[in-house]
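>>> what follows is a predicted structure for the sequence shown.
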Amino acid sequence: MIPLSKIMDAKARLEGIVQNTKLAFAPKLSQICGAKVYVKQENLQNTGSFKLRGAFNKISSLGEEERACGVIASSAGNHAQGVAYSAKHYGIKGVIVMPEATPLLKVMGVKELGAEAILKGNNYDEAYAYALEYAKTHNLQFIHPFADEEVIAGQGTVALEMIEAQSHLTSIVVPIGGGGLISGIAAAYKQMLPSVRIIGVVAEGAPGMYHSYHKKEIQSTDSVRTIADGIAVRDVNPKNFEYILESVDEVVMVDDEEIANAVLYLLENQKLVVEGAGASVVAAVLHHKFALQTNESLGLVLSGGNIDVTMLGNIIERGLVRSHRKMKISVTLIDKPGSLQKLSDLLSNLGANIVKIDFDRTSTSLAFGDANIVIMLETKGKEHQGAIRSQLQKQGYVFIEV
């Protein structure tokens, strides 16, 4: 594992650059899981992610001549902004290669920090390969997002802050993409408080590290697909895999629905905007992915907050439907004056709020003289939706839920 002295050196370099983000008690989450839960709010870090720590530490550790050549990185977004921020700090050239599907928020964040953004490849690994070639042809220093000792040491400073804030934590839950964050955090804890359990969380759509950890040998995957773009890493890095085998006690997996639930939960209950990668650790707790110990005190690392607004909107809408606070129905009406008013009055009397109506007279599945009305309703829970269905049926309406 990374020597503790390297992590301590990184902490000194990062003074005045990164925030010592809050380790906040989460009362509702604690009540749900029956343990004391604290969340490390790296989503509120400068650049919106822990990645600044490793990027700045690596660049600051370069020699002056190396640094003056400029730097390049491949990233889904958060490491990109960390490198761009650091390059701007030192007044050097910064180039970032990102997958073509990277959220616009992260692309704009890089450009606003003065770095050049190149979109290349369908995933991180393809962007990485292009960045390595670009670094050679343009004489730039490549800053790896996770497979670098100085980067890992920088990420390990998260653990130093957590230990300083709450030394009694019994388990730390960390998202895993390439493995740099958990390698740094685990190294710090295992050398300072070795009894603390380290639990990693992998997205089901990027399962390489999960399968590799459990089979104790690297398992290849053909592709990745997850809303947690910050941990959407296809290939397992051999060195980081060794660090994880050495110092991580358990690795669990969550799917995209569980991650989306956690994003919405944090928004509603912690008033925190957290991206999918950061929310994965909360998903693991909400969906009971690991067993709790007696008198457990959990530390959850919310690794970043740079979620695309469109994605956040989709998560909110789907979450409202799943929690029975919205429902969409398609009703067939006789197309004559007063039909829609009658239906609207019925829904109003039931306490349902109409937020959207679509009207279709032209579908070939309709009888002449009929119309389909698709209505989006705000509702007050499962029982309320049941009452709406019951009344529609009693009044003879033909409808389906969509």
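That came in fine, so what should we check first?

>>> can we go C-alpha only for contacts and neighbour counts from here?
Noted.

>>> wait, what's in contact with Ser171?
Counting by Cα atoms under 8 Å, 6 or more residues apart in numbering, Ser171 touches Val196, Arg197, Ile198, Ile199, Glu296, Ser297, Leu298, Gly299.

>>> any idea which residue sits dead centre in this structure?
Centre of the chain computed as the mean C-alpha position; nearest residue by Cα atoms, centre = their mean is Gly276, 1.9 Å away.

>>> ok, and here's another one to check against it:
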Amino acid sequence: MTIALPNKAELDTAVAIVYAAMPPTPQYSWPLLNEALGTEVWVKHENHTPTGAFKVRGGLVYIHELVQRSPEVKGVISATRGNHGQSVGFAVRRHGLQATIVVPKHNSKEKNAAMRALGVHLIEHGEEFQDSRVHAAQLAVSQGLHMIPSMHRDLVRGVATYWVELLNAQPDLDVIFVPIGQGSGICGAVAARNALGLSTKIIGVVSAHALSYKLSFEAKRKLESPVTAQIADGMACRVPDDESLAIILRYVDQVVAVTDDEVSAAMKLYYVATHNLAEGAGAAPLAAAMQMKQQLKGQKVGLPLCGGNVDHDQFARILSAC
């Protein structure tokens, strides 16, 4: 079953919820990036949100709506590689709730620290995200906590607000590139484009080391794929979400894959050209655009720098190696 995408009125109410907690983020066209890609590029700076990533918008809307319909809820739980957990932690503080977040072992130490700083009760379990999600669901039952999914209509409504900002500011974008993790980000892009009545082409981006969504897109059915991604951990998805996959199959124009090396090069390019930090998934759209540079000539391109939460040690290695 496919979730119904939010309409313009529902996105407007989501915008009001988000803006009660944070301002809109900027979009800039950077000369050195334009030069590198050989065309006009607009970067949406979701690395400038209060948590350094776009997911905070989804958390704000989800928790706001949860409290309205279920005021008896005292605690929530979810699984994440980092940015979703920060989003939940940031949002629940505004409503006096407690959040438990399950992350895989060997997760980003800096993302873990950021979640704990927001008051999150952090549990490390499993070797990959899917293991963490199963454990979180079990704890939700045993501890009486509300389980927040990785994909939900209210998360999409919240995430879509950044696409509303970008597409209102630059309505003549020919194409936008969107990284795919569990799918809320790209579904938000679809929702905003459709609600605004635009014809902007949407290209999904996955890691070449986590191909489940690309393989599923090409086969037109759900396929699992092993995960070996080291850099773009936000796209380390082994099993596609049914609802987001249905939306991707219906509305997304293309799905491309980028390697860890291409992502690393894009992270360095962002720093050199704009002096902005990009985590792996945050730089993946730029990596895909660089891969498709020849096809993009003469087109106006939108890129979300959707997260800047990269570990210091990892970024230092990338700057010195690329």
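Right, received. Where do you want to start? What you are looking at is a predicted structure, and each value in this text was computed from that prediction instead of being measured.

>>> hmm, Ile259 and the residue nearest to the centre of structure 1 touching each other?
Yes: between Gly276 of structure 1 and Ile259 a contact is recorded at 6.0 Å, counting by Cα atoms under 8 Å.

>>> now do the shared contacts for those two.
Ile227, Ala228.

>>> which helix runs longest in structure 2?
The single longest helix within structure 2, with elements called by DSSP state H, is helix 153-169.

>>> what distance do you get for Arg81 of structure 2 to Val102 of structure 2?
Noted for Arg81 of structure 2: a distance of 9 Å to Val102 of structure 2, by Cα to Cα, to the nearest Å.

>>> likewise Gln27 of structure 2?
33 Å.

>>> go on, His312 of structure 2?
Distance from His312 of structure 2 to Val102 of structure 2, counting by Cα to Cα: 22 Å.

>>> same question for Asp261 of structure 2.
28 Å.

>>> who's more crowded, the two?
Val102 (28 against 14; other Cα atoms under 10 Å).

>>> that one should be in a strand, yeah?
Yes: applying DSSP: H, G, I helix; E, B strand; the rest coil, one finds Val102 of structure 2 inside a strand.

>>> what does it correspond to in structure 1?
By TM-score structural alignment, Val102 of structure 2 lines up with Val97 in structure 1.

>>> that's a strand at Ile400 of structure 1, yeah?
Yes: according to three-state DSSP, Ile400 of structure 1 belongs to a strand.

>>> could you count how many residues lie near it?
Neighbours around Ile400 of structure 1, by other Cα under 10 Å: 12.

>>> can you find the partner of it in structure 2?
Aligning on TM-score structural alignment leaves Ile400 of structure 1 without a counterpart in structure 2.

>>> distance of Ile400 of structure 1 from Asp360 of structure 1?
15 Å.

>>> next one: Asp255 of structure 1
Applying Cα to Cα, the value for Asp255 of structure 1 to Asp360 of structure 1 is 36 Å.

>>> show me which of those two is the more surrounded one.
Asp255 (18 against 13).

>>> how about the more buried one, what's its match in structure 2?
In structure 2, the residue paired with Asp255 of structure 1 is Thr259, using TM-score structural alignment.

>>> and for Ala117 of structure 1?
Under the alignment (TM-score structural alignment), Ala117 of structure 1 maps onto Leu122 of structure 2.

>>> find the nearest non-adjacent residue to whatever residue of structure 2 lines up with Gln270 of structure 1, please.
Counting by TM-score structural alignment, Gln270 of structure 1 corresponds to Thr274 in structure 2. Closest residue to Thr274 of structure 2 apart from its sequence neighbours, by Cα to Cα, 6 or more residues apart in numbering: Trp30 at 6.7 Å.

>>> correct me, but that neighbour touches Ala273?
Yes: between Trp30 of structure 2 and Ala273 there is a contact under Cα under 8 Å: 7.2 Å.

>>> then Ile329 of structure 1 would be within a strand, right?
Yes: if the criterion is three-state DSSP, then Ile329 of structure 1 is within a strand.

>>> which position in structure 2 aligns with it?
Aligned against structure 2 by TM-score structural alignment, Ile329 of structure 1 finds no counterpart at all.

>>> contacting residues around the closest residue to Ile329 of structure 1 other than its chain neighbours?
In space, and not counting its chain neighbours, Ile329 of structure 1 is closest to Glu401: 4.4 Å by Cα to Cα, 6+ apart. Residues near Glu401 of structure 1 by Cα under 8 Å, 6+ apart: Met327, Lys328, Ile329, Ser330.
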